[in-house]
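# The sequence and its predicted three-dimensional model are supplied below.
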Amino acid sequence: MHLATCLVEMPNEVRHGYSRRETAIGLCDPWKALEMDAKPLPKIESRPVQPKEEQKPRKKDGDRPPKEGSTHLPKFPAVQVPANDLGTKKIDFSQVKQLRREIARKYSANADSRVNDEYRRTKNDIYRMELDKLEDIHEVNRQHMRRTYFAYLQNNKGAKKAVYECFPKQQTQKETVKQN
């Protein structure tokens, strides 16, 4: 009881050293707490609403340089569903199996259109970043760079096809000497 009385009567400005962090302003007298619960609070005046300042005119897209290089990210992939598709029609339970087959055929990881899109995108990335210029890299590092490309770019079926096409197995000087 002594601690509670001390905290209630203590001025708010008093601090007890650096041993704890204050998490509340202080304790309130129980009668005052009851009064605050029973009576409505006084009305707080709000700030008058002011009209918004006029916004500056926006820059036109023509002022901006075109997006290019490695900072340009591809568009977020979106699934395009044709209007005459089975997925847009009302179906009953007997057609669910057919719908699942159609979805797997069109949108699975092995779908032909998806593989072709990934192939094209990876091939464009390889040429855009000029990764196809392996002959410019010193022979000592060439195999390491090729392995690095394979490790980072072969993350799906279409990309794997593009990587194998753009980076065919190149012979080192040692292999050429062994063949002769």
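Received it, and whenever you're ready, just let me know what you need.
# contacts and neighbour counts: CA atoms only from here.
Fine.
# Helix or strand next in line after the helix ranked longest in the chain, which one?
If you go by DSSP state H, the chain has its longest helix at helix 112-128. Reading on from helix 112-128 to the C-terminus, the next helix or strand found by DSSP states H and E is helix 139-153.
# list the helices and strands that following helix packs on?
helix 157-166 (3 or more Cα pairs under 8 Å, 6 or more residues apart in numbering; DSSP states H and E).
# Next, the buried residues of the helix it packs on.
157, 158, 159, 160, 161, 162, 163, 166 (16 or more other Cα atoms under 10 Å).
# Could you do stretch 99-116 as well?
114, 115, 116.
# Now the last one. Nearest residue, chain neighbours left out?
Leaving out its chain neighbours, the residue that sits closest to residue 116 by Cα to Cα, 6 or more residues apart in numbering is residue 158, at 6.0 Å.
# here comes the other one, which I'd like you to weigh against the first:
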Amino acid sequence: MGKSQSEKSASKKRSDADYAITISTGEEGIEAPVSMKVRGDNGTVSIPLTQTKGGEKSFQSKSKSEFTCQTTDVGKIQCITVEHNEKEKDVLWHIKTVQITKGSETYNFNADVRLDQKENKVNLYPVGTLFGHQRDDYVQSELRRLRESLRSESSKLRRPPHKPHEPFVYNDLRPYFDTSSVERAIYSPVTYPTGYYTRVTALRIVEPWEAYGMDYGVNYELLKHRKTRSLSSKPPPSKPTDESIDRKQGSTHLPPYPAVNMHKPPEYSQALTVDDIPKIRSLIKSRYSGAADAQKEKDYKRTHNDVYRMQLDHIDGYHEKSRGNMLRVYHSYLQNTPGSKQALRELCDQIAPKNTKTTVKSAK
């Protein structure tokens, strides 16, 4: 038997409730459309926060905005989600507290959170032991405080300029201040629906009894048994069957390096006395001081021929940003004697382009 029209309207009226919402804004306000989703025992309802109760402008800095709405009664409120639709990059909205009055029930939410373009919504839970969310609100408040602390500390890191021709070993320490795991913990629901292949566990936390067992539950008897077994199972060293074979000979034991036998004059192997000092000085003077000019000229010609033999004069074949480095390489590897230094300086001045000539001179 169907219900009458009056009974249907009475049943519909009983399912509605009057909501009085008060949002306290902190230092930064917002002028974008804001909506709120209220989740309770009987479902979820969405409430647009567009028109205030007194008709004034909503969400101004250091002010309170009051809204009234009559919509479906969700029962006992478990969680609310506040979201704005501002698309500008420099938007920042500081929500201090939220209060919802539904009939004779009053729900208080301590937010103290800032929303921007990237993070435009936040989940809030009622405060108080009556609703069973005091611990959840404290944990999420600590996570938000940790996020703000990490962001402020990471903003102090500045990437230093990379000096050319020097090693660059800068590390931004991103794994230490990455807040992705913290933000995931903040915005994930408290009662997350788990699948059949997972179980609810804390992130990077081990149960106390398991942690104690890992620290003090080492089985020393098992380690002793393993040590004894490893010593007893070690095979005895093998002995060569044929004693006449020299085990040090062969390509893998003693490779045949070439050795040059030099016949030294007898005066090189005898003991030196004070009377031999004049001979040594005259030998050094005749070999190094007297022949220094000849050796310098020899090194000059050798370096001059090496540059053209190895085709090092084709400096235009390298990229213009690498030519200065190649000239420095020439000086590092070929500039080892006075004669080679003079030859290399003249050749580099000839083959170096105009934009790298001064760089080579500074490298000398």
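The structure has been received and is ready for your questions. Remember, it's a predicted structure, so these values are computed and weren't measured experimentally.
# Any idea what the TM-score is?
TM-score for the superposed chains, counting by TM-score structural alignment, normalised by the length of structure 1: 0.41, backed by 90 aligned residues with a Cα RMSD of 3.2 Å.
# circling back to that earlier point, can you list the helices and strands that the longest helix of structure 1 packs against?
helix 96-107, helix 157-166.
# Turn these into a markdown table, columns for distance to residue 139 of structure 1.
Below are these laid out as a markdown table (distance: least, Cα to Cα, whole Å):
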| stretch | distance to residue 139 of structure 1 |
| --- | --- |
| helix 96-107 | 41 |
| helix 157-166 | 18 |
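# Looking at the ones you listed, which is nearest to residue 34 of structure 1?
Closest approach to residue 34 of structure 1 among those is made by helix 96-107 (64.0 Å; Cα to Cα).
# Tell me what angle that closest one forms with helix 112-128.
20 degrees (axes from the mean of the first three to the mean of the last three Cα atoms, to 10 degrees).
# just the strands in structure 2 please.
Ranges of strands in structure 2, per DSSP state E, are 16-25, 34-40, 43-49, 64-72, 77-84, 93-102, 105-115, 121-124.
# Select, out of those strands, the one closest to residue 326 of structure 2.
Among the strands of structure 2, if distance is taken as Cα to Cα, the winner is strand 105-115, at 53.6 Å.
# So which bits of the longest helix of structure 1 are buried?
114, 115, 116, 118, 119, 120, 122, 123, 126.
# Quick check: the gap between the third one and residue 127 of structure 1.
Remark: distance between residue 116 of structure 1 and residue 127 of structure 1 (Cα to Cα, to the nearest Å) = 17 Å.
# residues in contact with the residue nearest to residue 116 of structure 1?
For residue 158 of structure 1, the contact set (Cα atoms under 8 Å, 6 or more residues apart in numbering) comprises 114, 115, 116, 117, 118, 119, 120, 122.
# tell me which of those residues is nearest to residue 173 of structure 1?
Once Cα to Cα is applied, the member of the contacts of residue 158 of structure 1 that ends up nearest residue 173 of structure 1 is residue 122, at 29.3 Å.
# Would you state the helices of the stretch 51-200 of structure 2 in chain order?
Read by DSSP state H, counting those that start in this stretch, the stretch 51-200 of structure 2 holds these helices, from start to end of the chain: 134-154, 174-177, 180-187.
# Ok, which of the ones you listed comes nearest residue 107 of structure 2?
helix 134-154 (12.3 Å).
# If you count contacts, what does the closest one end up packed against?
Against helix 134-154 of structure 2 (3+ Cα pairs under 8 Å, 6+ apart) you get helix 174-177, helix 180-187.
# Out of these, which is the most enclosed?
Most buried of those by mean neighbour count (mean count of other Cα atoms under 10 Å) is helix 180-187; its value is a mean of 13.
# and it with helix 134-154, angle?
Per the same axes, to 10 degrees, the angle that helix 180-187 of structure 2 makes with helix 134-154 is 150 degrees.
# now for helix 180-187 of structure 2, which elements pack on it?
helix 134-154.
# Run the angle between the helix it packs on and strand 105-115 for me.
Using the same axes, to 10 degrees: helix 134-154 of structure 2 against strand 105-115 is 10 degrees.
# Check which residues of helix 134-154 of structure 2 are buried.
137, 140, 141, 143, 144, 147, 154.
# now, the most widely separated pair of the residues you listed?
Farthest apart among the buried residues of helix 134-154 of structure 2 by Cα to Cα are 137 and 154. That separation is 25.7 Å.
# roughly how far apart are residue 107 of structure 1 and residue 122 of structure 1?
19 Å.
# With residue 178 of structure 1 instead?
Taking Cα to Cα, one finds residue 178 of structure 1 at 34 Å from residue 122 of structure 1.
# same thing with residue 31 of structure 1?
Taking Cα to Cα, one finds residue 31 of structure 1 at 74 Å from residue 122 of structure 1.
# Over to residue 157 of structure 1?
11 Å.
# Would you mind confirming that residue 303 of structure 2 is in contact with residue 344?
Yes - at 7.1 Å, residue 303 of structure 2 counts as touching residue 344 under the criterion of Cα atoms under 8 Å.
# got any residues that touch both of these two?
residue 334.
# Report the contact partners of residue 339 of structure 2.
Residue 339 of structure 2 touches 295, 296, 297, 298, 299, 300, 303, counting by Cα under 8 Å, 6+ apart.
# Just give me the neighbour total for the last one.
Burial of residue 303 of structure 2 is recorded as 22 neighbouring residues (other Cα atoms under 10 Å).
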